[in-house]
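K.L.:
sequence first, then the predicted structure:
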Amino acid sequence: MEEHQQHLISFKPTHRRSSSSATDTTITHESLKHFVQSTEQLTSRKRRLQDHHQPSFSVLTLLIQTLPSLLVSVLGGILTGLLLEHVQDWTAFVRVPELYILLPVLMNLKGNLEMNLAARLSTSANVGDLDTPKGRNSLVKGNLTLLQVQAIIVSFTASLLSFTLGVLSRNNLPTLRIASTKPIVGAIVQSKLPSINWNTPLQGGYSECLLVLAAGMLAASVNSLLLGGLVCGLVIACRILKINPDNITTPIASSLGDLMTLIFLSLTASIFIRYAERSILTTTTFMILTCSIILHVYFTYKNEYVRGSLKVGWTPLFMAMLISTCSGLVLEKVVIKYHGFAVIAPVLTGICGNIGTISVSRISTSLHASKPLGDVSLRPSSSSSIERKSNQFLKDDHSDLDLEEDTHSSSSCSEEEVLKDQLDIDLDFDPTSSSSSTDEPVRKVGIVLLLLSTFILAGFALIHLSLDRLNPSKSSVLSGLDWRFFIGFMICVVWTSTISLLSANYLTKFLWKFNLDPDIYAIPLLSSTIDLIGQLSLVITFIFFT
């Protein structure tokens, strides 16, 4: 009996070792298989990075590509102002004053969404992800569905906030002012409110609430579909023509975003106002758009390229809205006080903000391209370590644990080293490290963009001053401004542009250091901050130079 027990005792370790050996063999095989698949993906992307056309820096090329986009942004800002003057007397805006509050809020949030889309796609184009038909189709479809999710949720928030502020204003709260995310537009709107009859048939009830929600959400959804498709097409065209999309897409997305938001909000509100009393059309539209969020979230989550973007990017959007709202509350009275402020400020902040977004997009692309293979999730050691540890704790005898673990680790390390040497892949890169080296010539690009903004804004101011001098009998929006103000204005331009470029550089690298994608986080924060700084600087210019 004792011999039999001894036989069993001596047999069990042998049985455990054979089982452990089989398990380790399976784990090693699975780990190696996972590693080979990962390295094949990394090798494929590395080959695309080596084969695709990397846009090289040239001062002349930067000038040729950037100047038209900045001029388009100026033209878009002017057209937006002219259209606003035209639609302010439409029936929808007269009967539903909340649309005045909704417009600047929606313009700010939607503009940031389109600029983020342009920056993400520009980075994808420059690192070669758009070079294959499969990757291109997946990226475009995924980004468009993601944009729909963001646009509908953001427009719902903005519409609800605008309706609430409008209702509180009707209750004659003396301390409440319009919290405009675009302070200039908000100031123009505020100056128009006294002439609006607040005692209209729509007095803050269910019908008016649904009208504001449906108009804002439908305008944002249609605008995102059209403008998002335009941005995607523009990036792909730039890729085909070997043009750097970082120099073009963000200014165009910003200017066209404001213009198209105003157009579609005016059109949708004008249609819904005819059926406001019944509210059937607005309720149906609201329900369809709300249910469509689930469908868009599903398709976005199924897309591996943009799945992770569903949970990120919301904080900077609403932080930007908060910053711009505070600037609107502070500058509201100042905007109306100084004649000509409402014309100069949008162009100043638009150009200075656009050169900052161009810089952000270029630096972010360079950072992504310099460390394109640094996805730590593809490391095989992390994929099998948990499974290996759980299997080890199922053993009865832990005496061989250290030996087996050392043997397995050495074999895995040797296999990993061999494949790393053969494929020349940097698997040890940590994206959270403090290294943020980039091949982007930040100083040269900054100087070129600074000169561009200076000359464009100088030409804008000179044209207005010249028209005022040539037609003294006709009062212009800049009447009373002289060459002394022009000097102060140019100081303001250089100051604001410099802050924009420096902030773009340091903010982008700061976010990258903490493993936050600058294409998502940097642009909303930068654009809202430059709006505030630019308008405060212009106020100081008016105080000391007029």
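P.N.:
Looks like it arrived, so ask away.
K.L.:
C-alpha from now on. contacts and neighbour counts both.
P.N.:
OK.
K.L.:
where do the helices sit along the stretch 351-500 of the chain?
P.N.:
380-392, 401-423, 442-470, 483-513 (DSSP state H, counting those that start in this stretch).
K.L.:
quick one: closest of those helices to Ser433.
P.N.:
helix 483-513 (6.3 Å; C-alpha to C-alpha).
K.L.:
same for that closest one, what does it pack against?
P.N.:
helix 341-370, helix 442-470, helix 518-545 (3 or more C-alpha pairs under 8 Å, 6 or more residues apart in numbering; DSSP states H and E).
K.L.:
chain center to that helix, what's the gap?
P.N.:
20 Å (C-alpha atoms, centre = their mean, to the nearest Å).
K.L.:
on that earlier part again, quick one, which of the helices of the stretch 351-500 of the chain is packed in tightest?
P.N.:
helix 483-513 (a mean of 20; mean count of other C-alpha atoms under 10 Å).
K.L.:
for the residue nearest the centre of the chain, which residues are in contact?
P.N.:
The centre of the chain sits closest to Asn116, judged by C-alpha atoms, centre = their mean, with a distance of 2.4 Å. Going by C-alpha atoms under 8 Å, 6 or more residues apart in numbering, Asn116 touches Asp519, Ile520, Ile523.
K.L.:
let's bring in a second model and compare:
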Amino acid sequence: MTSKLEQKENPQANGAVLPVVAGDCLGSPERPEPADFLGPDGPGVEVVVLESRANAKGVREEDALLENGSQSNESDDTSTDRGAEPTSPLKETSFSIGLQVLFPFLLAGFGTVAAGMVLDIVQHWDVFKYVTEVFILVPALLGLKGNLEMTLASRLSTAANIGQMDTPKELWKMITGNMALIQVQATVVGFLASIAAVVFGWIPDGHFSMEHAVLLCASSVATAFIASLVLGMIMIGVIIGSRKMGINPDNVATPIAASLGDLITLALLSGISWGLYKELESKAYVNPLVCAFFISLLPIWIIIAKRNSATREVLYSGWEPVIIAMAISSVGGLILDRTVSDPNFAGMAVFTPVINGVGGNLVAVQASRISTYLHMSGVPGDSPETAPRKCPSPCSTFFSSDVNSRSARVLFLLVVPGHLVFLYTISSMQGGHTTLTLIFIVFYMTAALLQVLILLYIADWMVHWMWGRDLDPDNFSIPYLTALGDLIGTGLLALSFHVLWLIGDRDSDVGD
């Protein structure tokens, strides 16, 4: 019977190696004959007993997150020849979570500070003065890091954590499909963002300019395309490097995407819109030509994305969150446009990318972590025992003992020290138009804490809600969450500046 039972030990996380004794087969309805267990060496042969895969769903959340282990998904359910898995998955402590998140968080924060400094400068350029709808594009295009790059980072992080990028063939397949996908999404979202900017700019004033509309379209599409191409390649490198260094990509990929995303996108938008604005009078054909060029590339990216099974579904079903998120961010852009257009509130420009970026970065990390945990428990549509049934209570989101609640506490506690560092950096560089008085810092911190508190709670509910409705949170949750971060952050910041103006804390010349 040696052909039926392989005489080798293969310790597994899903099975146990048990010696066969007389009592092991008692009571079995189909008990084999004792002779069937006899190998050439006698009755001491060991057999592998595999537990049901479904039993893995009952493990605690702390044991579900595999920090540094790579799990292969290539084995099938009936095979006893599976690759070795760690028998005791590493647990994440609050300290380990904070340590891994801290450096990328600070890096992302300094990226948003740089973006704020850029916005503070370019708001005085002619293109921002005379085509004020460009301000509406700012949150929408900066939000592309949430709509596209952060979603890409979350998708690839989950794929890496569950072993779908372990072989060169799988890696190349994920890279080509996802890069083509984000180029399609970037071009379409950039075009729609320009339409939203035109509409939101036209409604309050009742004035429409075709030249400005084409300028907005060309600037938006070109910025979205180039920024997504550059950031997509950076994200792939970060995730591959994280896996090789034994770092959880969920903790570092999305903040790094944000750190470079804001600065690169805003710099591209400012430079491209300024250059195209200069060509309006002498070479009016340049703007429509630029817009047509990038749109004409769409069929190529669609064909590549359709050929890849990993991105085909997102290509068809992933538009709703991206487009709705763009619309939400555009409302935040309208608030920004109406606020900074008033010289009394020009100081808001430098802080807008910072507060929006920090909130979006933190909630993206949390959403990506919860999504990875759920993917390790099953597939979308399953309902793990640990998932909230409907709307979670704030206590379960922030004060329970599971690893996702622990990470929510860690991320929330990073808000105040992080913003203090970023505010000090802005002040030391003499950026903005606002003196950092104590009352200003109190109002600013209140807005930032309230924003992140709301976002982390919404993330806990939204990711589980989407999972229970057979929607992959990696593709659907982060666009909504970062767009809400833009809207809530911009709204609370504008409210803070108006209240500060009313109570007499006014500055309009700092940094001029």
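P.N.:
Looks like it arrived, so ask away. Here the structure is a predicted model, which is why all the values come from computation and not from measurement.
K.L.:
any idea what the TM-score is?
P.N.:
Once superposed, the chains reach a TM-score of 0.70 (TM-score structural alignment, normalised by the length of structure 2), with 412 aligned residues with a C-alpha RMSD of 3.7 Å.
K.L.:
on that earlier part again, of the helices of the stretch 351-500 of structure 1, which is nearest Lys337 of structure 1?
P.N.:
Of the helices of the stretch 351-500 of structure 1, nearest to Lys337 of structure 1 by C-alpha to C-alpha is helix 483-513, at 16.2 Å.
K.L.:
so Leu176 of structure 1, which of the three states?
P.N.:
coil (DSSP: H, G, I helix; E, B strand; the rest coil).
K.L.:
element containing the closest residue to it other than its chain neighbours, please.
P.N.:
Nearest residue to Leu176 of structure 1, sequence neighbours excluded (C-alpha to C-alpha, 6 or more residues apart in numbering): Ser169, at 6.7 Å. Under the criterion DSSP states H and E, the helix or strand holding Ser169 of structure 1 is helix 133-170.
K.L.:
related to what we said a few turns ago, make a markdown table out of the helices of the stretch 351-500 of structure 1 and add distance to Asn126 of structure 1.
P.N.:
Shown next, in a markdown table, are the helices of the stretch 351-500 of structure 1 (distance: least, C-alpha to C-alpha, whole Å):
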| stretch | distance to Asn126 of structure 1 |
| --- | --- |
| helix 380-392 | 28 |
| helix 401-423 | 22 |
| helix 442-470 | 17 |
| helix 483-513 | 17 |
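K.L.:
find the nearest non-adjacent residue to Leu213 of structure 1, please.
P.N.:
Nearest one to Leu213 of structure 1, counting by C-alpha to C-alpha, 6+ apart, is Ser159 at 5.3 Å.
K.L.:
correct me if wrong: the one you found contacts Leu218.
P.N.:
No - the pair Ser159 of structure 1 / Leu218 is not scored as a contact, 11.1 Å apart, by C-alpha atoms under 8 Å.
K.L.:
contacting residues for the aligned residue in structure 2 for Ser324 of structure 1?
P.N.:
Under the alignment (TM-score structural alignment), Ser324 of structure 1 pairs with Ser329 of structure 2. By C-alpha under 8 Å, 6+ apart, Ser329 of structure 2 lies in contact with Pro139, Ala140, Gly143, Ala483, Leu484, Asp486, Leu487.
K.L.:
now do the SS call for Gln203 of structure 1.
P.N.:
coil.
K.L.:
give me the number of residues near it?
P.N.:
When neighbours are defined as other C-alpha atoms under 10 Å, Gln203 of structure 1 has 16 of them.
K.L.:
what do we get in structure 1 for Leu99 of structure 2?
P.N.:
In structure 1, Leu99 of structure 2 lands on Ile64 (TM-score structural alignment).
K.L.:
which strands or helices does the strand or helix carrying its match pack on?
P.N.:
In the assignment (DSSP H and E), Ile64 of structure 1 maps to helix 59-87. With contacts taken as 3+ C-alpha pairs under 8 Å, 6+ apart, helix 59-87 of structure 1 sits against helix 249-272, helix 341-370, helix 442-470.
K.L.:
re earlier: give the aligned equivalent of the residue nearest to the centre of structure 1 in structure 2.
P.N.:
For Asn116 of structure 1, the residue aligned by TM-score structural alignment is Thr151.
K.L.:
its match and Leu99 of structure 2: what is the separation?
P.N.:
Per C-alpha to C-alpha, to the nearest Å, Thr151 of structure 2 is found 23 Å from Leu99 of structure 2.
K.L.:
try Glu313 of structure 2
P.N.:
From Glu313 of structure 2 to Leu99 of structure 2 the distance is 35 Å (C-alpha to C-alpha).
K.L.:
please apply the same query to Asn361 of structure 2.
P.N.:
Counting by C-alpha to C-alpha, the gap from Asn361 of structure 2 to Leu99 of structure 2 is 16 Å.
K.L.:
neighbour-wise, which of those two wins?
P.N.:
Asn361 (30 against 13).
K.L.:
what sits against whichever residue in structure 1 pairs up with that one?
P.N.:
Matched to structure 1 by TM-score structural alignment, Asn361 of structure 2 sits across from Asn354. Residues near Asn354 of structure 1 by C-alpha under 8 Å, 6+ apart: Leu70, Thr250, Pro251, Ser254, Ser527.
K.L.:
can you count the residues close to Asp519 of structure 1?
P.N.:
So Asp519 of structure 1, with other C-alpha under 10 Å, has 28 neighbours.
K.L.:
aligned counterpart of it in structure 2, please.
P.N.:
Match for Asp519 of structure 1 (TM-score structural alignment): Asp474.
K.L.:
sorry, back to before: tabulate the helices and strands packed on helix 483-513 of structure 1 (TSV), appending distance to Phe510 of structure 1.
P.N.:
Shown next, in TSV, are these (distance: least, C-alpha to C-alpha, whole Å):
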stretch	distance to Phe510 of structure 1
helix 341-370	11
helix 442-470	15
helix 518-545	9
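K.L.:
and of these, who's closest to Leu403 of structure 1?
P.N.:
helix 341-370 (39.8 Å).
K.L.:
in the closest one, what's buried?
P.N.:
Neighbour-count burial for helix 341-370 of structure 1, counted by 16 or more other C-alpha atoms under 10 Å, picks out 341-342, 344-370.
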